[in-house]
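> A predicted structure for the sequence below; I have some questions about it.
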Amino acid sequence: MSTSNRAGRAAAPTGWVHALVTVVAALASMAATAALGLWAAGADGLPDGGFGPVVAAALVTAVGGALELSGDADVLLGTSAGLTVMPLSVTLVGALVLAAGFRRPFASGGAAGAGDAALWAGRIAVLWLLALIGVAFAARHTFDVPLGDDTLGALGDLLGIAPRVGFRADVPLTVFVGVVWLAGVLLLTVLVSPRVPLPGRAAPVRASVRPAAEALVLLLLGQVVIGAAVALVVAATRDRPAETLAVVLLGLPNVVWLGLTVGLGATWHGHVQGPFDLPMPHVLDQVLRTPDIATLDLGTLTGHDGRWAWLPVVEAVLLVLTGRLTALRSPAPPRPWRHAVHLAAGLLFAVLTICLTGRITAYLSLSVLGIGDLGGGLGGELLLRADVWPALGLAVLWGAAAGLLGALAARLPGLSRDGR
């Protein structure tokens, strides 16, 4: 190894202190986003000091971790509860900060070899694992549940029942899924960041897939930026701006990326019943708050608001621009069929990720002496799931069409690598 290489490696900011700064910055940004979003949603009024543990629970679910909900009361009281949701605004903030911290040493040219990248990623992973353990143990709390003044409350007073409902993170599962999530973030960062060094055989693979991966990342981030701009206008012109802020800080990607799939023609099914009022646009609540499982697609949305009919047009324009950007970023004018395959595969993976991370399951029921749902609206249910296979088929078709158009556009006069 030459003296200059050794000096470059010694100066590379990839030590344990820098890794700790990266992990702390990611967790702090996620915690701040979650806390502000929960505050806007009204969670600051939670009893028994529950706000902090709920923020920790938001971080757990943001990386795909699991919460266990349980009841604690007399044997005469039955409780049943469950929650599966990813606040993707918190997820996205953490991913962006981690990605920026991971690629920073290589962007400055401080580290030059694939070994540097592997060692740097390993240090971040070790500290991230330890941080996840701490967050998972902090995500536990128990709340007193008021039974109200109706029949269930009277029975509770008569029998001397004081129910409590609590939650706790599944620590092993949270740590495992959280580390897998980190690996996915770092892998995607490597794919879209040409300065991150790779072994010789992996570099050509990245050069092949990077244009489509980078363009699709920009598409998804662009959707979030557009959604944020719309949300700010709504907050400034309509009542209840705190609810809009809660949507932005907790679930904006959940909404806009769901809109992306609906614009492609995908169908979701869901149901809202009871007191659940998770942050979401009012039109989604209108569609989903039905006695039975509701269908959420372009038809049902336009039935409530005709402006949703423009959604496929917007998505088509954005996808064509994505295909064009992919062609411009390609190292050479691509063959149309290869370009179509790359973008179809990328959009397939993106839509699959949206369908899996956008699922919501939340339910709560209380019963005394086997008599349930007597709490004056204490029980409820919220469900949201996609028809995955049709959505994936549509993603392939749209991605192939956008890729084909982008490749053909790259062959037009004046649209070449020299004219980027």
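In hand now; what should we look at?

> from now on I want contacts and neighbour counts done on CA atoms only, so please keep to that.
OK.

> contacting residues around residue 127?
19, 20, 23 (CA atoms under 8 Å, 6 or more residues apart in numbering).

> out of the residues you listed, flag the one nearest to residue 227.
residue 23 (27.7 Å; CA to CA).

> looks to me like the closest one is in a helix.
Yes - counting by DSSP: H, G, I helix; E, B strand; the rest coil, residue 23 is located in a helix.

> that one touches residue 128, doesn't it?
Yes - counting by CA atoms under 8 Å, residue 128 is a contact partner of residue 23 at 6.1 Å.

> what about the strands in the stretch 151-300 of the chain?
164-169, 268-273, 294-296 (DSSP state E, counting those that start in this stretch).

> could you say which of these is packed most deeply?
Among the strands of the stretch 151-300 of the chain, strand 268-273 has the highest mean neighbour count (mean count of other CA atoms under 10 Å), at a mean of 21.

> what is that one packed up against?
Packed against strand 268-273 by the contact rule (3 or more CA pairs under 8 Å, 6 or more residues apart in numbering; DSSP states H and E) you find helix 282-288, strand 294-296, strand 380-386.

> give me the contacts around that strand.
Contacts of strand 268-273 with the rest of the structure, by CA under 8 Å, 6+ apart, involve 262, 285, 288-297, 380-387.

> could you do stretch 64-77 as well?
So stretch 64-77 is in contact with 57, 60-61, 78-84, 86, 161-170, 173-175, 177-178, 181, 366-370, going by CA under 8 Å, 6+ apart.

> return the set of buried residues in it.
Using 16 or more other CA atoms under 10 Å as the burial criterion, the residues of stretch 64-77 that qualify are 64, 65, 66, 67, 69, 70, 71, 72, 77.

> that older thread, just put the helices and strands packed on strand 268-273 in TSV and tack on distance to residue 115.
Shown next, in TSV, are the helices and strands packed on strand 268-273 (distance: least, CA to CA, whole Å):
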stretch	distance to residue 115
helix 282-288	48
strand 294-296	48
strand 380-386	41
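
> among the ones you listed, which is nearest residue 2?
Using CA to CA, the helices and strands packed on strand 268-273 put strand 380-386 closest to residue 2, at 55.5 Å.

> tell me which residues of the helix or strand just after that closest one are tucked away?
Next helix or strand after strand 380-386 toward the C-terminus (DSSP states H and E): helix 388-410. Going by neighbour count (16+ other CA under 10 Å), the buried part of helix 388-410 is 388, 391-392, 394-410.

> this is the other structure I want to compare:
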Amino acid sequence: MSSRTLSDLAVPRHGWAQALVTVLGGLIGMGLVAALGLCAAGATDLPDGSFPRVLAATVVTAVGGSVDLSGDASGLAGAEGGLTVMPLSVTLTGALFIGWSFLRPLRHRAVAGASELAGWAARIAALWLIALLCLAFAARHTFEISLGEGALGDLGDLFGVSPEVGFAADVPLTLLVGLLWLVGVLVLALLVSRGAPLPGRLLRFQSAVRPAAHAMLQLLLASVVIGAVIALAVAATRGRPAETFAVLLLGLPNVAWLALTIGLGATWDGRVEGSFALPVPHALDEVLRTEDVSALNLSTLAGHDGRVWWLLVADAVLLLAVAFVMAALSPARVRAWQHAVHLAVALALTVLMICLVGRISARLGLSVLGIGDLDTGLSGQVLLKPRLPVALGLALLWGLVAGFAGALLAQRTRRRSRSDRLPGG
């Protein structure tokens, strides 16, 4: 036989062509979801053919990139602001495809060397950085803003003021955070997959890590699916389908995962000011639209809609279900208290991830001759940030209780199944 052994032939080839498919496939999927969501949100009506630029900026923010807002008009008018928000529907689309494509060449393998995994990931990362660089340079545009009628419009005509506001991606920060995002996606893909190969030295950890990581993936996806069903039902019964599909295609996980943490008892601080309109449930918008920063939790939301307490029930059912699945997939030698610890740590890390990617900070203000912020239809502020220590503490507590209960339920199911297989059982 030739110098290529049978073991060599069994190793899947994952070179530059496969890496290119992974990167392009992920970006095309993200771009398609973002484009449909922006169309539903009315972004096709933006002037000066700016839709492709806005689309590029949306994909940039979906991987954690930063977009700065600014503008001026010969020193007589100015605009300033910033945008920190991740459209998580777009993010989730890219993460799922890239994670699947990263693991696909490694299927049917029990073990993979660390150098092999690092080389495969490095090819994807190199092409990913090139693609991000192109997107970051494309994500910039300037709009001219009308001052409207009245005194401000007269001032603008008198001084020849034509205020402009523009956005531009922060290229270095986008490359850095985008690379960290990709590394996180690839690492998580290895953790949540039940069959992906690992280096030999890490195999002893997979029984403790992978069932819990897989359970958290199920929890996150289940909450998104439930949110989608509720959103479609609302669209069918109450109308405004375009707005609903904009939320589905741009920010469904933002709302669903926020609701997941609130159901656990977490509190978020938030505020909506000015003309920013949030396509979110009415109770949430009412709590946030106040003169000062508001506490967003089960209690404050229930003051506007008592059905919010069902979030508590939904979280309890979902956590018990994923805890049972986690215990059922784990080796029988793992004890109930170990399941509880594994789930507690996994849930705390998951809540930490939600708190980091679910933050929102957006502000845009326009001034003319020192008179600002003007009501031009764009000015306003949105703020949403979690109370992190409390959220993590509650996640640990929920994980311990649900993990222990799920383990006991799985053990009882195993014993019943074993007794049914015994003769005369």
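Yep, that arrived. These numbers come from a predicted model, not from an experiment.

> quick one: TM-score?
Here the superposed chains carry a TM-score of 0.95, computed using TM-score structural alignment, normalised by the length of the first structure; 417 aligned residues with a CA RMSD of 1.9 Å.

> quick revisit: for the helices and strands packed on strand 268-273 of the first structure, which one sits closest to residue 119 of the first structure?
Closest to residue 119 of the first structure of these is strand 380-386 (CA to CA; 38.9 Å).

> what's the mean gap between that closest one and the aligned bit of the second structure?
For strand 380-386 of the first structure, the mean deviation from the second structure after alignment is 1.0 Å (mean CA distance after the TM-score superposition for the first structure).

> tell me the angle that strand makes with strand 268-273.
170 degrees (axes from the mean of the first three to the mean of the last three CA atoms, to 10 degrees).

> now for strand 380-386 of the first structure, which elements pack on it?
strand 268-273, strand 360-368.

> so what's residue 350 of the second structure up against?
Per CA under 8 Å, 6+ apart, neighbours of residue 350 of the second structure: residue 216.

> now swap in residue 211 of the first structure and tell me
Counted by CA under 8 Å, 6+ apart, residue 211 of the first structure has contacts 192, 325, 326, 327, 329, 330.

> and the two most separated of those residues?
Farthest pair in the contacts of residue 211 of the first structure, by CA to CA: 192 and 327, 14.9 Å.

> which one of those two has more residues nearby?
Between residue 192 of the first structure and residue 327, counted using other CA atoms under 10 Å, the more crowded position is residue 327 (31 against 19).

> so the closest residue to residue 339 of the second structure other than its chain neighbours versus residue 355 of the second structure, what's the distance?
Nearest non-adjacent residue to residue 339 of the second structure, counting by CA to CA, 6 or more residues apart in numbering: residue 403, 5.4 Å away. Plainly put, residue 403 of the second structure is 22 Å away from residue 355 of the second structure if you go by CA to CA, to the nearest Å.

> got it, and residue 28 of the second structure?
Distance of residue 28 of the second structure to residue 355 of the second structure, given as CA to CA: 27 Å.

> compare those two (neighbour count), which wins?
Neighbours per residue, other CA under 10 Å: of residue 28 of the second structure and residue 355, the larger number sits with residue 355, 21 against 13.

> next up, the contacts around the more buried one.
385, 386, 388.

> before we move on, what about residue 50 of the first structure?
141, 142, 143.

> still contacting in the second structure, which of those residues?
Of the contacts of residue 50 of the first structure, the ones still in contact in the second structure (both residues aligned by TM-score structural alignment, their matches' CA atoms under 8 Å) are residue 141.

> where along the stretch 151-300 of the second structure do the helices fall?
For the stretch 151-300 of the second structure, helices defined by DSSP state H, counting those that start in this stretch occupy the ranges 151-159, 171-192, 206-238, 241-263, 282-288, 298-302.

> quick one, which of these is nearest to residue 43 of the second structure?
Closest among these, using CA to CA: helix 241-263, at 10.4 Å.

> and that closest one, which stretch of the first structure?
Under TM-score structural alignment, the match for helix 241-263 of the second structure in the first structure covers residues 241-263.

> for stretch 55-62 of the second structure, same thing?
Using TM-score structural alignment, stretch 55-62 of the second structure pairs with 55-62 in the first structure.

> which one of the contacts of residue 50 of the first structure is nearest residue 303 of the first structure?
Using CA to CA, residue 143 is the member of the contacts of residue 50 of the first structure that lies nearest residue 303 of the first structure, at 40.0 Å.

> surely that closest one is within a helix?
No - per three-state DSSP, residue 143 of the first structure lies outside any helix segment and is strand.

> pretty sure it contacts residue 54?
No - using CA under 8 Å as the test, residue 143 of the first structure is too far from residue 54 to be in contact (11.2 Å).

> more neighbours, those two?
residue 54 (23 against 17).

> tell me the angle the helix or strand containing the more buried one makes with strand 164-169.
Element membership for residue 54 of the first structure, per DSSP H and E: helix 51-62. Helix 51-62 of the first structure and strand 164-169 are oriented at 50 degrees to each other (the same axes, to 10 degrees).

> what sits against residue 378 of the first structure?
Residue 378 of the first structure neighbours (CA under 8 Å, 6+ apart): 147, 274, 275, 364, 365, 366.

> could you measure from the residue most central in space within the second structure over to residue 140 of the second structure?
Computing the C-alpha centroid of the second structure and ranking residues by CA atoms, centre = their mean puts residue 88 first, at 3.4 Å. Using CA to CA, one obtains 21 Å as the distance from residue 88 of the second structure to residue 140 of the second structure.

> how many other residues sit next to residue 236 of the first structure?
12.

> cool, residue 302 of the second structure as well?
15.

> same check on the one 5 residues further on?
Here the count is done by other CA under 10 Å, and residue 307 of the second structure has 11 residues near it.

> cool, thanks, talk later.
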